[in-house]
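1. curious how this folds, go ahead:
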Amino acid sequence: MTNEEVTLYLWKQASFYGLLADYYKCANPELHHYYGRKHVEALCRLAEQVARYGDPFDQQSPNANGPLVSPASGNGNPSFPNNVLGAQGGGKRPDEPSNSAGYSGYGGYDGYGYGTNGGYSAYGSANGYTPYGANPYNEPYYGGYEQQSPYIRTEQPSPNPAPPPNPNNMPPSTYASVRLLHASPDAPAVDVYANGTLIASNIKYKDSTPYLMIPAGSYSIEIKPAGSQTAVLTKTVSFKEGTAYTAAAAGKLANLTLNAYVDDVTPVQGQAKIRFIHLAPGAPNVDIKVKNGPTLYSDVAFGEAGAYLTVPPGSVDLQVFPTGSNKAVLTVPGVKLEPSTVYTIAAVGLAGGTPPLEALPLQDS
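-> Model prediction:
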């Protein structure tokens, strides 16, 4: 990706998490704070990207004050990423009145623990580029961060600058990234807990979450009907550092299972990558073929995932056959595969039942 594309990607990411944080403000305080942290993290990466490579919307804007030093790490809650930045800052934009508390559009924003003197106080600050300042998050729920300002503007390039953002879903080395998928055809919407902490709420059938960054390790995963405190499934799952996963709840409610599949989120330049997962309970082993073309996967049983395949990009018609049969039970026309993109295609639903058998495409990167 070009520097401009990375900047625009980070802008979209920050907006996305900001909208989620706002949505959950009343409905789910835990998710409100969680996505608030991710919103701040994305904003900080965006600020660093713009400081290094310029503003793509204003080609005349100078980048005269040098790059930014990577933020200091902290001691956040182990259930959530701990590299989100602190809160309070001083200083004003040049066009802010002297009695303002920073960027007036966001001044304070104490729902995320910025404090009433917070805001985007980077612009024109006399005490350095401290967009989110030195104050740690003030909720005990989040733990603390370094008391030093996480970003300091320097006149010379940092000897160890932070790496450019990774637009794929590859987690940092000490984290795993986990996407949750609801593939149980008769289960209600569910809430998912990890070690007793709510990590996703009200996931409906065929819904999936974005990749969630969590510290690597073992977790007791509980799946509960949305709003209920009674788990319908509890399972211990281990997630390795630097690895991406799809954790799929599948099978009928009475025999619910949770399987964690390792995702290969590294794209092949100019090619597409696909993988098939059989998540349709009651369906026999299946073969996946290109219509009037080759067989991609053979004899895939319920709960199994085929290996990733590198294929040419374009539009393709796929068909699902019971293994050994020449009669397709499902045809999926016009599956669009973009270059340099990774996909998972899951078979969900009930063969000959309701909800019907169908293909659910997911984009891994």
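2. every contact and neighbour count from this point should use C-alpha atoms.
-> Will do.
3. what's next to stretch 275-286, contact-wise?
-> In this structure, residues lying in contact with stretch 275-286 by Cα atoms under 8 Å, 6 or more residues apart in numbering are 183, 250-252, 297-309, 320-323, 343-351, 357.
4. starting at the chain centroid, how far to that stretch?
-> 26 Å (Cα atoms, centre = their mean, to the nearest Å).
5. tell me if Lys224 really is in a strand.
-> Yes: looking at Lys224 with DSSP: H, G, I helix; E, B strand; the rest coil, it is inside a strand.
6. wait, doesn't it sit right on Ala249?
-> No: using Cα atoms under 8 Å, Lys224 makes no contact with Ala249, being 11.3 Å away.
7. who's more crowded, these two?
-> A count of neighbours by other Cα atoms under 10 Å puts Ala249 above the other of Lys224 and Ala249, at 24 against 21.
8. what helix or strand is the closest residue to the more buried one other than its chain neighbours on?
-> Counting by Cα to Cα, 6 or more residues apart in numbering, Ala249 lies nearest to Leu258, which is 4.5 Å off, once chain neighbours are set aside. If you go by DSSP states H and E, Leu258 is part of strand 257-263.
9. quick check: angle from the helix or strand just after that strand to strand 257-263?
-> Using DSSP H and E, the helix or strand that follows strand 257-263 in sequence is strand 272-278. Inter-element angle recorded for strand 272-278 and strand 257-263: 160 degrees (by axes from the mean of the first three to the mean of the last three Cα atoms, to 10 degrees).
10. immediately after strand 272-278, which helix or strand?
-> Counting by DSSP H and E, what follows strand 272-278 is strand 286-290.
11. between that next one and strand 272-278, how many degrees?
-> Computed by the same axes, to 10 degrees, the angle separating strand 286-290 from strand 272-278 equals 150 degrees.
12. run this one through as well so I can compare:
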Amino acid sequence: MTKIFTSLTFKNSFLNKFCLAIAFSAVFLGSCKKETPVETAFTAVSVFNASPTFSTYDVYLNESKANAAALPFGGGLNYTKIAPGSYNIKFTTSGRPESLLTKSITLLQNTYFSYFLINRSSGLDGLLLTDDLSATSTTNAFVRFINLSPDAPALDLVINGGATVTTNKLFKEASTYTSLTAGTFTFDVKDKATGNVIASLPGSVLAAGFHYTIIARGLIAPANSNEHPITAQLYKQQ
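-> Got it, this is the predicted structure:
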């Protein structure tokens, strides 16, 4: 009886310890298992001042000031990641709180946007564009063209001495992105009807894998010395 009792006790004790060891191992291994990170939904918006005046502006998203320094003509803010949703975007004269333009915009999840302040000071307006930055390449860059000159005719963007990038863009119209071999280019903005070059961008460097925007900005016929004549501008979207 003693041996049987001792044997059963040993077996029960061993089994209990073995089960505890398995349970402990399961808990330990579970605690060491690498957790999959949860991606937080975002949207991203950049802001650009293409209004052809010498005024400088502050920009607010839902009453929170977005810029550290005032935005001059041709000035902008790189992409800022924020929670997706609806926002009021407001522009004021630099250093003042009164709204010159306030618009409601909806920024979708996991999407990049550009917002442009456009038009003369007497009729300020905004233009929101969706930016498709999904294309990738180790050899090519990606370029789009936007006509942001209020009094310009339909415009073409061409490579000097080379191919046409996009054609027939009216005020507020944007092209899709065109893939170009990375390198240095001279871009010409031409009047669609006459073929005359109205603005040029010599020495434009495009790096592989990046997205760029070229805009026509300013005015064909400035009303006074407080308005900018038409020029073109290239910037990297980042």
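13. which among the contacts of stretch 275-286 of the first structure end up buried?
-> The neighbour count (16 or more other Cα atoms under 10 Å) marks 183, 250-252, 297-303, 305-306, 308, 320-323, 343-351, 357 as buried among the contacts of stretch 275-286 of the first structure.
14. quick one: whichever residue in the first structure pairs up with Thr164 of the second structure from Lys289 of the first structure, how far?
-> Counting by TM-score structural alignment, Thr164 of the second structure lines up with Thr295 in the first structure. Between Thr295 of the first structure and Lys289 of the first structure the distance is 4 Å, computed by Cα to Cα, to the nearest Å.
15. does Thr167 of the second structure lie in a helix or a strand, and which?
-> strand 164-169.
16. for Pro97 of the second structure, same thing?
-> Using DSSP H and E, Pro97 of the second structure is not contained in any helix or strand.
17. and if you look at Ile4 of the second structure?
-> Per DSSP H and E: helix 2-32 holds Ile4 of the second structure.
18. quick revisit: the more surrounded of Thr295 and Lys289 of the first structure?
-> Using other Cα under 10 Å as the criterion, Thr295 of the first structure and Lys289 rank with Lys289 on top: 19 against 14.
19. contacting residues around the more buried one?
-> Taking Cα under 8 Å, 6+ apart, we find Lys289 of the first structure in contact with 295-297, 318-321.
20. could you redo the last one with a cut-off of 7 Å?
-> Counting by Cα atoms under 7 Å, 6 or more residues apart in numbering, Lys289 of the first structure touches 295-297, 318-320.
21. adding distance to Glu5 of the first structure, write those out as TSV.
-> What follows is those, written out as TSV (distance: Cα to Cα, whole Å):
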residue	distance to Glu5 of the first structure
Thr295	36
Leu296	33
Tyr297	35
Leu318	32
Gln319	35
Val320	37
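22. out of those, flag the one nearest to Lys12 of the first structure.
-> Leu318 (31.9 Å; Cα to Cα).
23. what's around the closest one, how many residues?
-> Applying other Cα under 10 Å, I find that Leu318 of the first structure has 21 neighbouring residues.
24. and if you look at Phe116 of the second structure?
-> 20.
25. the residue nearest the centre of the first structure and Ile199 of the first structure: what is the separation?
-> Nearest to the geometric centre of the first structure sits Tyr211, at 3.0 Å (Cα atoms, centre = their mean). To Ile199 of the first structure, Tyr211 of the first structure is 11 Å away according to Cα to Cα.
26. cool, Val192 of the first structure as well?
-> Val192 of the first structure is 6 Å from Ile199 of the first structure, where distance means Cα to Cα.
27. ok, now which ones touch the corresponding residue of the second structure for Val332 of the first structure?
-> Under the alignment (TM-score structural alignment), Val332 of the first structure maps onto Leu201 of the second structure. Contacts for Leu201 of the second structure (Cα under 7 Å, 6+ apart) come out as 186-188, 232.
28. superposed on the first structure, what's the mean shift for the helix or strand that contains Leu201 of the second structure?
-> In this assignment (DSSP H and E), Leu201 of the second structure forms part of strand 197-206. Once the two models are superposed, strand 197-206 of the second structure sits on average 1.4 Å from its counterpart in the first structure (mean Cα distance after the TM-score superposition for the first structure).
29. check the offset of that strand from the chain's centre.
-> 22 Å.
30. whatever helix or strand comes next after it packs against which elements?
-> Proceeding N to C from strand 197-206 of the second structure, the next assigned helix or strand is strand 211-217, under DSSP H and E. Counting contacts by 3 or more Cα pairs under 7 Å, 6 or more residues apart in numbering; DSSP states H and E, strand 211-217 of the second structure packs against strand 140-147, strand 231-236.
31. give me the contact list for strand 211-217 of the second structure.
-> For strand 211-217 of the second structure, using Cα under 7 Å, 6+ apart, the contacting residues are 50, 52, 133, 141-149, 230-237.
32. do stretch 96-106 of the second structure as well
-> 85-92, 124-125.
33. could you find the closest non-adjacent residue to Val59 of the second structure?
-> Going by Cα to Cα, 6+ apart, Val59 of the second structure has Phe91 as its nearest residue, at 4.6 Å.
34. gap between the match of Thr164 of the second structure and Val320 of the first structure?
-> From Thr295 of the first structure to Val320 of the first structure the distance is 10 Å (Cα to Cα).
35. mutual contacts of these two, please.
-> What both Thr295 of the first structure and Val320 touch, as defined by Cα under 7 Å, 6+ apart, is the set 288-289.
36. so what does the residue nearest to the centre of the first structure match up with in the second structure?
-> Checking with TM-score structural alignment, Tyr211 of the first structure has Tyr79 as its match.
37. hang on, its match packs against Thr43?
-> No: here Tyr79 of the second structure lies out of contact with Thr43, judged by Cα atoms under 7 Å, at a distance of 9.4 Å.
38. all helices for the first structure, in order.
-> 3-27, 29-53 (DSSP state H).
39. and stretch 17-29 of the first structure, how far out from the chain middle?
-> The answer for stretch 17-29 of the first structure is 15 Å, by Cα atoms, centre = their mean.
40. residues near Cys19 of the second structure, how many?
-> 12.
41. tell me the contacts of it?
-> Counting by Cα under 7 Å, 6+ apart, Cys19 of the second structure has no contacts.
42. swap in 10 Å and give it another go.
-> 13, 25 (Cα atoms under 10 Å, 6 or more residues apart in numbering).
43. can you find the partner of it in the first structure?
-> Match for Cys19 of the second structure (TM-score structural alignment): no aligned residue.
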